[in-house]
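> Give me a 3D structure for the following:
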Amino acid sequence: MSARAERVTRCLRCGRVLRSTRSLNAGYGPTCRAKVRAAAKAAVLAQYKAHQVEKAQELIDQGALIPLRGHRVFLAVSTDGSVTYRAHRAACTCPAGIKGRHACKHQIAAHILGLAA
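Down below sits the predicted model:
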């Protein structure tokens, strides 16, 4: 395998090539990571409980949400990594999202990422 055949990792938000180890681990470049964190603190998120936002932020930090359609629909990976769900700020296909009584952590994470786009 030649040096040019290396795997290229791109930012999950803007699509730019990631080079630093920190960015590669996070899935976001420094500017996009700052925008995502700022969006998490936005006044819109005041509608969610603090522990829900914290869990959603953990998902984002782990790179567990992958954009599918223009930062509106995301592929969310379950905690154990065995199942994937489709998440939007209004709905999610996870068991908690299907019940629909409260927003699940995937929906909140999708909302945060949507605000950062």
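> alpha carbons only for contacts and neighbour counts from here, please
Noted.
> residues in contact with the nearest residue to Gly63 once chain neighbours are set aside?
The spatial neighbour of Gly63 that comes closest, neighbours along the chain excluded (C-alpha to C-alpha, 6 or more residues apart in numbering), is Gly27 at 5.7 Å. Residues in contact with Gly27, defined by C-alpha atoms under 8 Å, 6 or more residues apart in numbering, are 9-12, 18, 61-63.
> Could you also give me the structure for this second sequence? I'd like to compare it with the first:
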Amino acid sequence: MRATKVTEAEPIRCLKCHRRLRNPSFDGLGPKCRRKVFRASRAPQLAAQYKSDLVDKAIDLLEMGGLIPLRDTGKNAVFLAVSSDGTTAYRTARAACTCPAGLKAKHMCCHRIAAHVVELAA
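Next comes the predicted model:
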């Protein structure tokens, strides 16, 4: 009988604070970070700054785990945002987004608003 070496998988970590998660979550956030993001998404400054339907789309994006951090450098964090139909991913930050609405820059896109919410939750 041959002995096989059992290797442990990498621990699952929170996408925001990088703490080890005991239970995997659908959005990649731990319970404390999820509460912080939820509170930040209800901030009155978001309602005053952006259209309510875009804020709702940004919250949906966050709740579904569609905003994945690529590089975290404080206020200039870069994320990968999944499109609403799930077929395309865009690079986004609070300052810019590569989605069609972000490239036209006529209106703020929901990806940038979601990045703003994560920034407020810090």
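> taking the contacts of Gly27 of structure 1 one by one, which sit in helices?
Within the contacts of Gly27 of structure 1, membership in helices is found for Asp61, as judged by DSSP state H.
> Now the buried members of the contacts of Gly27 of structure 1.
Buried residues within the contacts of Gly27 of structure 1, counting neighbours by 16 or more other C-alpha atoms under 10 Å: 10-12, 18, 61, 63.
> how about stretch 106-114 of structure 2, aligned to which bit of structure 1?
Using TM-score structural alignment, the residues of structure 1 aligned to stretch 106-114 of structure 2 are 101-109.
> Tell me which residue of structure 1 lines up with Ala40 of structure 2.
By TM-score structural alignment, Ala40 of structure 2 lines up with Ala39 in structure 1.
> correct me, but Ala39 of structure 1 touches Ala109?
No - the pair Ala39 of structure 1 and Ala109 does not pass the contact test of C-alpha atoms under 8 Å, sitting 10.2 Å apart.
> if you count what's nearby, which of the two comes out ahead?
Here Ala39 of structure 1 and Ala109 are set side by side on neighbour count (other C-alpha atoms under 10 Å), and the busier one is Ala109, at 29 against 19.
> To what extent does the strand or helix carrying that one diverge from structure 2 after superposition?
Assessed by DSSP states H and E, Ala109 of structure 1 sits inside helix 105-116. Averaged over the aligned pairs, helix 105-116 of structure 1 sits 0.6 Å from structure 2 after superposition, using mean C-alpha distance after the TM-score superposition for structure 1.
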